[in-house]
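Enquirer: Quick one: sequence and predicted model below, then my questions.
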Amino acid sequence: MPIKIPDDLPASRVLEEEGVMVMRETDAVRQDIRPLRIGLLNLMPNKIKTETQLARLIGSTPLQVELTLVRLTDHVSRHTSADHMAAFYRPWDEVRAERFDGFIITGAPVERLAYAEVTYWDELCRILDWSQTHVHRSFNICWAAQAALFHHYGIEKYELPEKASGVFPHQNLAPNSPFMKGFSDDIAIPVSRWTELRREDILRAGGLEILAESEVTGPCLVHDPRHHALHMFNHLEYDTKTLADEYFRDSQAPGGAKLPFNYFPGDDPARKPANVWRSHGHLLFGNWVNEMYQTTPYDIDEIGRA
């Protein structure tokens, strides 16, 4: 089944060229079926690239998904045109009375700031609390995953001596988890962050399960049953060239940038990297959508009422 997104969203053309089934709004209304409603709170600067990456993954399952793009109410994006935001994004204050089968919150380039210093921290905390009554399953990525675990459990983040960047080997710690179904024992996963959460702090909080972990970069994926959430610190949604784009951007900053680990063939930035994580990205999001579908109420208004 296809993903239902706005007719003119730039991601539509990209996904159709890749063979992802896209259903136009005008066609979706003719089907007598309840699609899964998934909201995406996109905190990344390049919103078009991020919405395309995530729509690609949630649109590759056998289920019909209706994607709602959400923005912070008062925060103004400096990197995406106002026309795009006005055409495709709804402020959270406008959707807060609605219910969603799934809700995704992306990372943001603020991880080196203390949480209280982030200008939209108070609103994000309200959104995390709202997700407990209006969302069936949450998926928090990178900084949003760290922020959620700090908000719910007080788990601190620690700044790394240098940016963790590259494609690192990870171990599947929970092959019996419904979210890890079909995963290999070893998984190559893109990492791009300046901070980390530590294993001992996560386990000390109680009730959290680490599903995937790297010996080099630490915990990667955490299941949080109490808050019906997955917390992913890394980036299975990344395109093949995303780490390259970040490297070339960071190279222009004072001090330059270290080559991403295990990414460019022969550590030569002139050579095209190979995408060795794509299948696991589809698996993870497919498993998350399937678990959501298996457990969500048929009447969407019943979400959060139990």
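Expert: Noted; the coordinates are in hand.

Enquirer: going forward, measure contacts and count neighbours with C-alpha atoms only.
Expert: Noted.

Enquirer: Pull the contacting residues for the spatially most central residue of the chain.
Expert: Centroid-nearest residue in the chain, with Cα atoms, centre = their mean: Ile141, separated by 4.0 Å. Residues in contact with Ile141 (Cα atoms under 8 Å, 6 or more residues apart in numbering) are 104-107, 231-235.

Enquirer: one more time with 10 Å, if that's ok
Expert: Contact analysis of Ile141 by Cα atoms under 10 Å, 6 or more residues apart in numbering lists 104-108, 147-148, 221, 230-237.

Enquirer: now, among those, which is nearest to Ser279?
Expert: Within the contacts of Ile141, the smallest distance to Ser279 is 9.1 Å, found for Leu236 (Cα to Cα).

Enquirer: okay, now the closest one: neighbour count?
Expert: By other Cα atoms under 10 Å, the residues close to Leu236 number 24.

Enquirer: Next one for the comparison:
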Amino acid sequence: MPIITPSSRVLPSYSKLAAEGFAILTHERATTQDIRELHIGFLNMMPDAAFTATERQFLRLIASSNQIAQFIFHPFTINVEKRSPEIQQYVADYYDDFEQLKLEGLDALVITGANVANKNIQDEDFWEPLKEVVDWAYDNVTSIFCSCLASHALLKIKYDIDRQPLPEKCWGLFNHTVSDPTHPLVHGMNSRFDACHSRHNEVSSDAMRKAGLKVLVESEEAGPHLAVSEDGFRIIFLQGHPEYDTISLLKEYKREVMRYVSGDRGDYPPFPSNYLSLQSQAILEEYQLRLTNAMTNGTELPEFPEKHVTPLVHNSWQDTANAFTNRWLGQVYQTTNVDRTKQFEDQLDPNDPLGLYSGK
């Protein structure tokens, strides 16, 4: 959260800190701000199996990031796929209506990933409904936070950038470097940190920069993790998964093993990169041997050793994910209008809301 300068005898250090990228508010601006809760929209496009789990992941990420500000969470969804009766009822009972949210306004919007069945995202059933949400949000919401496939979708919608297929899935835990430590969204964070990825496609740093986007965090192994739109703030692109829990990748690995068992996958899945300890790998390799023997011999299949591996999995990314989310929400808090139907404070330039280029 920002430091507020006093009305008189302002320390020279404040201007130096501001030049370094720290959030410094003048006394005049601080006393004229109207402080209220933030209204955060949550567009959940995940398939039924991960629908509520993803909802909880993002709730944890937001709740853990800031202990001072107050947030009201507005979940909603669009026509992504045929939903089960249970999820349809869940949405009817607990989710908001997008048309009503448009009337009331939102301060920020989080968009999840989704399952895809086509090579081109624009061939998916959710494409037109998603475009409608994005077109409205871009001109009415202070900032849009995109996770994984949502980033690829918005890069296509706003910049006509096509994601490219990878020779093999980018899956696991990868080390990243902050490319621009002066940007308010990453200023003061660790200059190197881990982040989770799970995707078959990517948009490269070169493609992003060529379109005028600012790449803030990238990895030699996994490519760009975090980038922002040319204005510095209105769209946040994350190719990784800051919302992932400690065992999210383990759950994905288990799902792939079960796909192998059911015949939906031809090969036995590899381990997620850089994620499992040697002890965990040994347990899972022993399980693989027993499983394949049981499948060959037609005997009872062994239970996946999730309860044995889970205590051995460590989390090396959550602190940084929380720190980034805190910075994002802090900037939303400082720039959004007290009137939820307006995008920014009246004096701010929508093309440079953080004053990164105008020097304000």
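Expert: Structure's in. What do you need? Keep in mind that what you see is a predicted model, and the values were worked out from it rather than measured.

Enquirer: Once they're superposed, tell me the TM-score.
Expert: After superposition, the two chains reach a TM-score (TM-score structural alignment, normalised by the length of structure 1) of 0.84; 274 aligned residues with a Cα RMSD of 2.1 Å.

Enquirer: returning to that earlier point: and the residue nearest to the centre of structure 1, what pairs with it in structure 2?
Expert: Under the alignment (TM-score structural alignment), Ile141 of structure 1 maps onto Ser147 of structure 2.

Enquirer: Relative to Thr54 of structure 2, how far out is its match?
Expert: The spacing between Ser147 of structure 2 and Thr54 of structure 2, counted by Cα to Cα, to the nearest Å, is 11 Å.

Enquirer: shared neighbours of these two, anything?
Expert: Between them, Ser147 of structure 2 and Thr54 share these contacting residues under Cα under 10 Å, 6+ apart: 112-113, 243.

Enquirer: Please list only the buried members of those residues.
Expert: 112-113, 243 (16 or more other Cα atoms under 10 Å).

Enquirer: mind checking how far the alignment partner in structure 2 of Ser131 of structure 1 is from Val110 of structure 2?
Expert: Using TM-score structural alignment to pair residues, one finds that Ser131 of structure 1 aligns to Ala137 in structure 2. Computed as Cα to Cα, the Ala137 of structure 2 to Val110 of structure 2 distance reads 11 Å.

Enquirer: With adjacent residues omitted, what lies nearest to Met45 of structure 2?
Expert: Ala114 (5.1 Å; Cα to Cα, 6 or more residues apart in numbering).

Enquirer: How far does the host helix or strand of Leu149 of structure 1 sit from its chain's centre?
Expert: Using DSSP states H and E, Leu149 of structure 1 sits in helix 143-153. Relative to its chain's centre, helix 143-153 of structure 1 lies at 13 Å (Cα atoms, centre = their mean, to the nearest Å).

Enquirer: burial measure for the residue mapped onto Leu54 of structure 1 from structure 2, as a count.
Expert: Using TM-score structural alignment, the partner of Leu54 of structure 1 in structure 2 is Phe58. Neighbour count for Phe58 of structure 2, taken as other Cα under 10 Å: 18.

Enquirer: So which residues of the stretch 151-300 of structure 2 form strands?
Expert: For the stretch 151-300 of structure 2, the strands defined by DSSP state E, counting those that start in this stretch occupy 164-178, 192-202, 214-219, 223-228, 235-238.

Enquirer: Compare these and give me the one nearest Arg327 of structure 2.
Expert: strand 235-238 (12.0 Å).

Enquirer: so that closest one corresponds to what in structure 1?
Expert: Mapping strand 235-238 of structure 2 onto structure 1 (TM-score structural alignment) gives residues 229-232.

Enquirer: Now the matching stretch on structure 2. Mean distance?
Expert: When structure 2 is overlaid, stretch 229-232 of structure 1 sits 0.7 Å from its aligned residues on average, using mean Cα distance after the TM-score superposition for structure 1.

Enquirer: what are the ranges of the helices in the stretch 51-200 of structure 2?
Expert: For the stretch 51-200 of structure 2, the helices defined by DSSP state H, counting those that start in this stretch occupy 85-94, 98-104, 127-140, 149-159.

Enquirer: Let's have those helices in JSON lines, adding distance to Val332 of structure 2 and mean neighbour count.
Expert: Shown next, in JSON lines, are the helices of the stretch 51-200 of structure 2 (distance: least, Cα to Cα, whole Å; neighbours: other Cα atoms under 10 Å):
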{"stretch": "helix 85-94", "distance to Val332 of structure 2": "25", "mean neighbour count": "12"}
{"stretch": "helix 98-104", "distance to Val332 of structure 2": "17", "mean neighbour count": "13"}
{"stretch": "helix 127-140", "distance to Val332 of structure 2": "13", "mean neighbour count": "16"}
{"stretch": "helix 149-159", "distance to Val332 of structure 2": "19", "mean neighbour count": "21"}
